[in-house]
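K.L.:
my questions concern the predicted model and sequence given below.
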Amino acid sequence: MSSIETPRPIRGTQDIFGADAEAFAHVVETFERVRKLYRFRRIEMPVFEKTEVFSRSLGETTDVVSKEMYSFEDRGGESLTLRPEFTAGIARAYLTDGWQQYAPLKVATHGPLFRYERPQKGRYRQFHQLDAEIIGAAEPQADVELLAMADQLLKELGIADGVTLQLNTLGDGDSREGWRAALVSYFRAHRHQLSEDSQDRLERNPLRILDSKDPRDKPFVADAPEIDDYLSGEAQDYFGKVCEGLQAAGVAWTRAPALVRGLDYYRHTAFEFVTDRLGAQGTVLGGGRYDGLIETLGGAHTPAVGWAAGIERLAMLVGGASEDVADCIVVVEEDALMQEGIRSVGLLRNGGLSAELLSSGSPRKRFDKAVKQQPRAILALSSQEGEVSSRFHGSDDDEGLIRAILSGNA
């Protein structure tokens, strides 16, 4: 017996197999189908970027940058970071790859992201997200388009029941600053009764106090100033058009006045699709309008809006998808017929059927092994008087199709 110890998986990562992998793939395939319906262009992004892409866009003082990013120095001495989210990299590509010529640009992608945080149900240090963005569109219709796309995705995944779209506005720049000042003044009066995290956020990121989960903060959050008291006429009009557009699109929503985005470049619409079916981690898809982001990366003022959704969480809501059964298993009951079995399986696959060759183990037990896999059909190959013969197990229609494919008459 080997004395070598088997390496253990890294904490916060996962190996996905079987029904879980099928549910994961189902989420991705559904997303790809829906993004084509909405004419979002597929993009692929690097897994790592220069660290400044994230530190400048997410802010040096955010938890993601200060605590959670996987950053390292490469051999050339440059600081690189495994992407913790998609939006900053997409904004960088918009500026450096000449994508401005396509504005308004609708793009979508999916893949792995990396954050060093406490692993829990539905949250991993390597996780996967779907992402959709519209860059260069200042109109409320862009927000409506993204929300309608997200709503349709959840419906086509079959998980819309029990998921609620929570919607809020952060107003324009002046509205947000007026609200921010009021929040700072209000929370300062209760500073010593707030949680340590909220005391830390008070001066640098007071809006984040509103989404605190700490019980010590909840009584003060409930009575905090609300954005509606500080909205300009333009901001009210913008939010009204988003709401009217959602009604026209048939997308149900509920107002969530405490829903915020802490970073200063977020404007107007903020939203989350939430569920109570995943415990504390209730958000399955979230996003908002980030009109000031591209300026932080050195570009001109560029309106933009987007959302992201965790594939793992969506797959958990979908539940374990059953693995597909084979259309046909070809059983080689005599080893001398191996080449005929290989030929038959190849013809069936070329004919559009999923097929598997069963040719290992005891020849006498192969047919029974095939039956246990419950395929739609079984074709067993044997020989009689030197000639290849076959027996079929399945419906008459399946037999007709399979024999037609094997004879070249399909």
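P.N.:
Yep, it's here. From a predicted model like this one, the values you see are computed outputs, not experimental measurements. Residues are numbered from 1 along each chain as shown.
K.L.:
when you work out contacts or count neighbours from here on, use the C-alpha atoms and nothing else.
P.N.:
Will do.
K.L.:
contacts for stretch 358-371?
P.N.:
329, 330, 331, 332, 333, 334, 335, 338, 378, 380 (C-alpha atoms under 8 Å, 6 or more residues apart in numbering).
K.L.:
let's bring in a second one:
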Amino acid sequence: MIQKPRGTRDIVPPESKLWVAVEATAHRVFQAFGAEEIRTPVFEHTELFVRSVGETTDIVHKEMYTFADRKGRFLTLRPEGTAGVARAFLENSLDQRPLPQRLYYIGPMFRYERMQRGRYREFRQIGLEIIGAASPLADAECIVVLFEFFTALGFDNLTVHVNNLGDPEDRPRYRELLRSHFQGVRDQLCADCQRRLEENPLRVLDCKVPTCKAITAITPGMEAVASPASRAHVEEVTSLLTSLGIPWQHNPRLVRGLDYYVRTVFEVVSPELGESTVICGGGRYDRLLADLGGPEIPGVGFAIGEDRLIEVLPRAFVAKVTAQARLYLIPVGQEARLSGLQLARDLVRQGVPVELEVSGRSLKAALKRADKLGFAKVAIFGEDELARGVLLLKDLRAG
């Protein structure tokens, strides 16, 4: 039997109900804040990700699914969403619309990475970008939208980890500071981090290897070289979060895995689920569109790992979504079976979700199936009920 590729998974009922509910909540909350949905290709020209994500990042270096098409052009299954949104923003002249533009997306991404709980090689992200606003207010709005979304799902006690990655002009000084700092412990770093130390020392801070994490725990933060403008920007973001009652804390080791971030970067974690349970992350990318050949338009956004999110959904939300709210229709007799589909259609048109028994089971077998599927109520109808225009309702929970 042919099986699914390693690192992928099938999302089947009843779990698929959770995905539908989470995505419906994202549509509702994001649109309420003025965002519009954007849909971009699942694969793009490889150069897009090399130029945006960063050639020395793990994503580009060893995690992308890249292939040549029949004409020898290199294409890549998208490993993240922001680069594609930025490309589409420029290509479709969305900068000619009034700025800022709030754009959100929901869809599959692909990375060849080590699999673990909540991480797959085909995974899904929910993301939001605010393009065309340089103000710290836009950064804070992203986090507010996130918290409203998570609140709608039933989360509480969440915390935002925030760091300042400075401006692009600060990076060379910070790279040299890191190289100098790690030089004495270079041999204790993993092989990947020894390479990163030469190519891009910031990526050492993002390493998940325990020995490297212990070493980087005492690393100087970007604040040592960050520009006064970037410091003022991030300080205003955190001041806004405080005034809004959103819990946050400074995390000087937070760098995210993408090279286009500047100034504000953030992750949302749940203390109840553990500090390692990052539900989502994001940040500011003021030079990204210019790096892709467009005008210098600032942007800020976030991406939520939907696979991880589904695994840590609050129990109350899961119970509410998976509860069977439909009405199970059981026709008894040939005439009732012929009329059953019309009845089902009429009820659906009136806003009543139903499931019609279409397999010809006996009444006893149909009731047993409805109970097994978790239906609370069933409607039974035969020739007499049809003639009188009534249904017999049975509450399965009452016995």
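P.N.:
Okay, I see it. All figures in this text were calculated on a predicted structure; none of them were measured in a lab.
K.L.:
that older thread, which one of the contacts of stretch 358-371 of structure 1 is nearest residue 253 of structure 1?
P.N.:
Closest approach to residue 253 of structure 1 among these (C-alpha to C-alpha): residue 329, at 48.6 Å.
K.L.:
and the contacts of stretch 358-371 of structure 1, which two are furthest apart?
P.N.:
Counting by C-alpha to C-alpha, the most remote pair of those is 335 and 378, 17.3 Å apart.
K.L.:
so the two - more neighbours on which side?
P.N.:
A direct count of neighbours by other C-alpha atoms under 10 Å for residue 335 of structure 1 and residue 378 places residue 378 higher, at 26 against 15.
K.L.:
the more buried one and residue 347 of structure 1, how far apart?
P.N.:
Separation of residue 378 of structure 1 from residue 347 of structure 1 (C-alpha to C-alpha, to the nearest Å) stands at 15 Å.
K.L.:
with residue 50 of structure 1 instead?
P.N.:
49 Å.
K.L.:
stretch 77-93 of structure 2 maps to which residues in structure 1?
P.N.:
Using TM-score structural alignment, the residues of structure 1 aligned to stretch 77-93 of structure 2 are 82-98.
K.L.:
buried residues, the matching stretch. List them.
P.N.:
For stretch 82-98 of structure 1, burial by neighbour count (16 or more other C-alpha atoms under 10 Å) applies to 82-92, 94-95.
K.L.:
try stretch 174-191 of structure 1
P.N.:
Per 16+ other C-alpha under 10 Å, stretch 174-191 of structure 1 contains these buried residues: 175, 176, 178, 179, 180, 182, 183, 184, 186, 187.
K.L.:
in which helix or strand does the first one reside?
P.N.:
Under the criterion of DSSP states H and E, residue 175 of structure 1 resides in helix 173-188.
K.L.:
and that helix, which stretch of structure 2?
P.N.:
Using TM-score structural alignment, helix 173-188 of structure 1 pairs with 168-183 in structure 2.
K.L.:
give me the contact list for the matching stretch.
P.N.:
Residues contacting stretch 168-183 of structure 2 (C-alpha under 8 Å, 6+ apart): 197, 198, 200, 201, 202, 219, 220, 222, 225, 226, 227, 262.
K.L.:
what does the third one align to in structure 1?
P.N.:
With TM-score structural alignment as the criterion, residue 200 of structure 2 lines up with residue 205 in structure 1.
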